[in-house]
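In: Need coordinates for the below:
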Amino acid sequence: MERRNFIRLSLASAGGSLIIPKLALAAGNESVTASRDIYYTKEAPGRWAGKVATHLPTIDFTKAGDITNVKIITPHEIKGYEHYIVKHVLLDKNYKFIDEHLFDPAKDNAAISTFTLTNYSGTVYALSLCNKHDLWLNSSEV
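Out: Sure thing, here's the model as predicted:
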């Protein structure tokens, strides 16, 4: 491929990647509705209604002065790389990233994470990602 054609195609691809998502959102509510299913909750389990008990993360915490220890547990068995919880993510009250813990099915027997927060109060959100049953969200007041 000639250099000029390569540059033209590259620029066209870059421009399309900026325009096409906006056109899809402007097309109607179908695209907007689809974007809401990014995560599942106890109240809205979507297509995974039978999976709430084993995929929804639970949040426990203990406070000692300014230190809060947050423990996230997803009661999901780990069946090697075939089916497991990939990671836990902890978000603050503004849905901003605090920390994450990745699981290795070759080493981890359970999906349990612990995080330490200093001088924090308010809501925390826990995300639990299953390699087969998507992303699950739960929250708790600290």
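In: drop to CA atoms for contacts and neighbour counts, all remaining ones
Out: OK.
In: Could you report the separation of residue 15 from residue 3?
Out: 18 Å (C-alpha to C-alpha, to the nearest Å).
In: Neighbour count: those two, which is higher?
Out: Between residue 15 and residue 3, counting by other C-alpha atoms under 10 Å, residue 15 is the more crowded of the two (11 against 8).
In: hang on, the more buried one in a helix?
Out: Yes: under DSSP: H, G, I helix; E, B strand; the rest coil, residue 15 falls within a helix.
In: Please report how far it lies from residue 8.
Out: Counting by C-alpha to C-alpha - residue 15 and residue 8 are separated by 11 Å.
In: same deal with residue 126?
Out: Counting by C-alpha to C-alpha - residue 126 and residue 8 are separated by 44 Å.
In: Proceed likewise with the subsequent sequence, for comparison:
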Amino acid sequence: MSVHTGIAEDQRKALSDGLAKVLADTYTLLGKTHGFHWNVTGAQFHSLHEMFETQYTDLTTAVDEIAERIRALGYFAPGSLSQFLKLSTIEDEHGVPDARGMLEQLVRDNETVTQACRAVVQICDEANDTVTEDLMNHRMDAHEKAAWMLRSSMS
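Out: Modelled structure (predicted):
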């Protein structure tokens, strides 16, 4: 069934493509943050373990919201690890860096997701899609705050 919400099909496609990238970056960041939560060691173990848990819990909710927005726009959301890794610009971690290395990666990765969200906001402006824009603004706020918290935890 066709989608008739006042957003042209080409704009919905552009929004969906941008959101698919945000979804892939977010899902990749979720996996990395969760892995770091399990494997962090050192003097800051407890505080980082707790912070990583807070962040991956937020990311778990976010991936669902982003995927559902893609569906509401009339497109299928990517849903496999291979699709996410193909679309994501966040590098998967295959080892276990020290706590500082984890923090550095997560700062960089949260900033990457912020930039991907910002690119979607530009498309939202053209399409007059305030719903997607609101979602992206919320996600940018969450990622900027996460990056700040992570950055502030580096000693």
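In: Superposed, how do the two chains score by TM?
Out: For these two chains in superposition, a TM-score of 0.25 is obtained (TM-score structural alignment, normalised by the length of structure 1); 63 aligned residues with a C-alpha RMSD of 5.2 Å.
In: what about residue 53 of structure 2, neighbour count?
Out: 18.
In: what's the following helix or strand after the helix of greatest length in structure 2?
Out: Of all segments of type helix in structure 2, defined using DSSP state H, the longest is helix 9-39. The helix or strand immediately downstream of helix 9-39 of structure 2 is helix 45-72, counting by DSSP states H and E.
In: Give me the distance from that next one to the chain's centre.
Out: Centroid displacement of helix 45-72 of structure 2 relative to its chain, using C-alpha atoms, centre = their mean, to the nearest Å, is 8 Å.
In: Would you mind listing the buried residues in that helix?
Out: Residues 48-49, 51-53, 55-56, 59, 62-63, 66-67, 69-70 are the ones in helix 45-72 of structure 2 that count as buried (16 or more other C-alpha atoms under 10 Å).
In: Return the residues in contact with the spatially most central residue of structure 2.
Out: By C-alpha atoms, centre = their mean, structure 2 has its centre lying nearest to residue 26, at 2.5 Å. Contact analysis of residue 26 of structure 2 by C-alpha atoms under 8 Å, 6 or more residues apart in numbering lists 59, 62-63, 113.
In: Then residue 110 of structure 2?
Out: So, once contact is read as C-alpha under 8 Å, 6+ apart, residue 110 of structure 2 ends up touching 29, 143-144, 146-147.
In: could you dump those to CSV with neighbour count, distance to residue 17 of structure 2 and secondary structure?
Out: As requested, those are arranged in CSV below (neighbours: other C-alpha atoms under 10 Å; distance: C-alpha to C-alpha, whole Å; DSSP: H, G, I helix; E, B strand; the rest coil):
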residue, neighbour count, distance to residue 17 of structure 2, secondary structure
29, 26, 18, helix
143, 26, 20, helix
144, 16, 22, helix
146, 20, 25, helix
147, 22, 25, helix
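In: Mind picking the two most distant members of the residues you listed?
Out: 29 and 144 (13.8 Å; C-alpha to C-alpha).
In: quick one: the helices in structure 1?
Out: 3-26, 29-35, 52-55.
In: Residue 116 of structure 1: which of those helices is closest?
Out: Across these (criterion: C-alpha to C-alpha), the nearest stretch is helix 52-55, sitting at 22.8 Å.
In: Give me the buried positions along that closest one.
Out: 52, 55.
In: swap in stretch 85-101 of structure 1?
Out: For stretch 85-101 of structure 1, by 16+ other C-alpha under 10 Å, it's 85-92, 100-101.
In: Residue 126 and residue 8 of structure 1 - which one has more neighbours?
Out: Remark: of residue 126 of structure 1 and residue 8, residue 126 carries more neighbours, 24 against 11, as counted by other C-alpha under 10 Å.
In: pretty sure that one is in contact with residue 55, am I right?
Out: No: with contact defined as C-alpha atoms under 8 Å, residue 126 of structure 1 and residue 55 do not form a contacting pair (11.6 Å).
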